[in-house]
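1. I need the structure of the sequence given here:
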Amino acid sequence: MSRVDVSAPPPAAASVQPQRRSRQRTGRALWHRAVVCTLFAILALPLVATLLYSLATEWGATVLPSGLTLKWYATLWSEPRFLAAFARSLVVCGGALVASVVLVLPAMFVIHYKFPRLDGLMNILILLPFAVPPVVSSVGLLQLFGDEPLPMVGTPWILIGCYFTIALPFIYRAIGNNLQAINLPDLMDAAHLLGASTAQAAWLVVLPNLKKGLTVALFLSFSFLIGEFVFANLLVGTTYETLQVYLNNMRNDSGHFTSAIVISYFAFVLLSTWVTARLTRDTSERQSS
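-> Predicted structure coming up:
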């Protein structure tokens, strides 16, 4: 008489278990998609509403706009005051970012290559400006640079200096992480063994490896700086009106017009981010090929 293995599951149960696991995986996947879609809808709803309001001819007592028009965008982009404020914001943000890269990049190279123990101290010093609220910093800067010998209040130079301190942590951490990832001392030693000088190794070997992280940090800092309001409003105001100050001054104007300003600002930041992603991807593809 043959023995029956009672420990093995019956064929029906064995076929049910994979089906049950498949249903569980499908259920979890649907749940994850539902959560992601819900969060995306919550985040996108204010932006979509602002976009519709900027395109509406009138939107008052009705659920949807009574009509759509591009009049508000045409008015905005033909407004000399807006164009001047937008150009000033680009100049100030660009100047702060250039100063950050020019000053921080050589310092980071020297610290990570020659004095790696100073990295912890530099991290603390870089974050110190964030410990002071912008309003408090603005009051101190008004007292320091409001009169002689350096009357810079109301000029773009004081904004560039403030924005430099804001962008510094982003630039510093991006460069620092990249330098740690590429193992800078070993890379420099290998370049020296091949006959390159320190300057040649830094320019031809190290800098290309920092390009991707530095580009991302620059555009992240730019998107943050172009939306800064406190320093711009308190230190320069309408004397050197930037984009956020202009938006604040126009808040009592037509809501359709201010919505067009917000959407234009968001579209510019989104376009800059997309261009950065494309440039970074193209650079990576060329290096891999």
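
2. From now on I want contacts and neighbour counts done on CA atoms only, so please keep to that.
-> Will do.

3. What distance do you get for Arg33 to Arg21?
-> Separation of Arg33 from Arg21 (C-alpha to C-alpha, to the nearest Å) stands at 18 Å.

4. Run a quick check on Pro129 versus Thr165, I expect a contact.
-> Yes - counting by C-alpha atoms under 8 Å, Thr165 is a contact partner of Pro129 at 6.6 Å.

5. in what helix or strand does the most centrally placed residue in the chain lie?
-> For the chain, Leu220 is the residue whose C-alpha lies nearest the centre (C-alpha atoms, centre = their mean; 2.2 Å). Under the criterion of DSSP states H and E, Leu220 resides in helix 207-225.

6. And that helix, what does it pack against?
-> Under the contact criterion of 3 or more C-alpha pairs under 8 Å, 6 or more residues apart in numbering; DSSP states H and E, helix 207-225 touches helix 80-113, helix 156-181, helix 255-288.

7. packing partners for the last one?
-> Pointing back at helix 255-288 there. helix 11-55, helix 71-77, helix 207-225.

8. one more, for comparison:
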Amino acid sequence: MNIRKAGFAPRTFMLMLMVYLLLPLLATGIYAFAQDWQNTLLPQAWTLNWFGEMFKDIRFLEALWTSLYLCLISVVLSLAVMLPAVFVITIYFPRWESFMKVIVVLPYAVPGVVAAVGLIRTYSSGLFDIAGTAYLLVGAYFVVILPYIYQGIRNSLLTVNAVELLHAAELLGARRRTAFMNVILPNIWPGVIVSTLLSFSVLFGEFVLTNMLVGGHIQTIQVYLYQRMGESGHLASAIAISYFLFILVLSMVLMKLGKKMGGGVKG
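-> The predicted structure follows:
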């Protein structure tokens, strides 16, 4: 099969796009390692003091851990609820899919500020007085990542033709629960991993909703970064680069895990 090579114009466009996207990150990285950078093209001296100051601050480690476990709890909870729900709707009630699509895209229709104000007013009194707590934040996170989790699971089920796989497993004598756990789930797991990674990245970088809901009570990594931006640009750059590297390493680990699981299923 003949494969057409990209011409000069597409390659140039892709190169310019990569430079445009990576240049701010490069400048932030240089500034994080610069000891003094004012009137020269490149820093006059390099240092690791900003990273040392960052890791010595117990607030940074606490904020990182808080963001990590809040995002993990939200993603795991969303998967536990949405995975069986999307499976049942896609396999047994396909007519409900249009209704589900409307439900899961509703978070896009409500701005974060409006959603935060509504949640605070609703849950600041009465039986569920959970304003300013992690419970409210996890619930808000759950709603935020609904579109990513739903669409990822649904696309994976349609890609592997889950209906025919389930029927074939049942014809061979497998129960529905066994067929789901041993046949359907391993085949859609790579897609679930990608949805999980995307959802975790979105939540880890969420600031507006987090700051308005629990900014004065719970300090996440984004709230911590916002609070320290006014102290030193070098320190803020070091925090941003560390945040980027953490997400990058986590993404690589999850993608590698997804490929291994996908390879195991094919084999």
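
9. Could you tell me the TM-score of the two chains?
-> Laid over one another, the chains give 0.95 as their TM-score (TM-score structural alignment, normalised by the length of the second structure), with 264 aligned residues with a C-alpha RMSD of 1.4 Å.

10. about what we covered before: measure the mean distance from whichever helix or strand comes after the helix holding Leu220 of the first structure to the second structure post-superposition.
-> In the C-terminal direction, the helix or strand that comes right after helix 207-225 of the first structure (DSSP H and E) is helix 230-231. By mean C-alpha distance after the TM-score superposition for the first structure, the fitted helix 230-231 of the first structure averages 1.2 Å away from its aligned residues in the second structure.

11. which residue numbers in the second structure go with the next helix or strand along the chain from helix 230-231 of the first structure?
-> Using DSSP H and E, the helix or strand that follows helix 230-231 of the first structure towards the C-terminus is helix 243-249. Using TM-score structural alignment, helix 243-249 of the first structure lines up with residues 221-227 of the second structure.

12. Contacts for the matching stretch, please.
-> 59-60, 63-64, 66-67, 204-207, 210-211, 215, 236, 239-240 (C-alpha atoms under 8 Å, 6 or more residues apart in numbering).

13. try 10 Å this time
-> 59-68, 204-208, 210-211, 214-216, 218-220, 228, 235-240, 243 (C-alpha atoms under 10 Å, 6 or more residues apart in numbering).

14. Stretch 129-148 of the first structure too?
-> With contact meaning C-alpha under 10 Å, 6+ apart, stretch 129-148 of the first structure is reached by 150-154, 158, 162, 165-166, 168-169, 229-236.

15. Of those, keep whichever come out buried.
-> 152-154, 158, 162, 165-166, 168-169, 229-236 (16 or more other C-alpha atoms under 10 Å).

16. Val249 of the second structure matches what in the first structure?
-> Match for Val249 of the second structure (TM-score structural alignment): Leu271.

17. What separation do you get for that match and Gly120 of the first structure?
-> Distance, Leu271 of the first structure to Gly120 of the first structure, by C-alpha to C-alpha: 36 Å.

18. Looking at the two, which one has more neighbours?
-> Per other C-alpha atoms under 10 Å, whichever of Leu271 of the first structure and Gly120 has more neighbours is Leu271, with 12 against 9.

19. What residues does the more buried one make contact with?
-> By C-alpha under 10 Å, 6+ apart, Leu271 of the first structure lies in contact with 265, 277.

20. what sits against Val172 of the second structure?
-> If you look again at residue 172 of the second structure, you'll see it is Leu, not Val. Leu172 of the second structure neighbours (C-alpha under 10 Å, 6+ apart): 166, 179.
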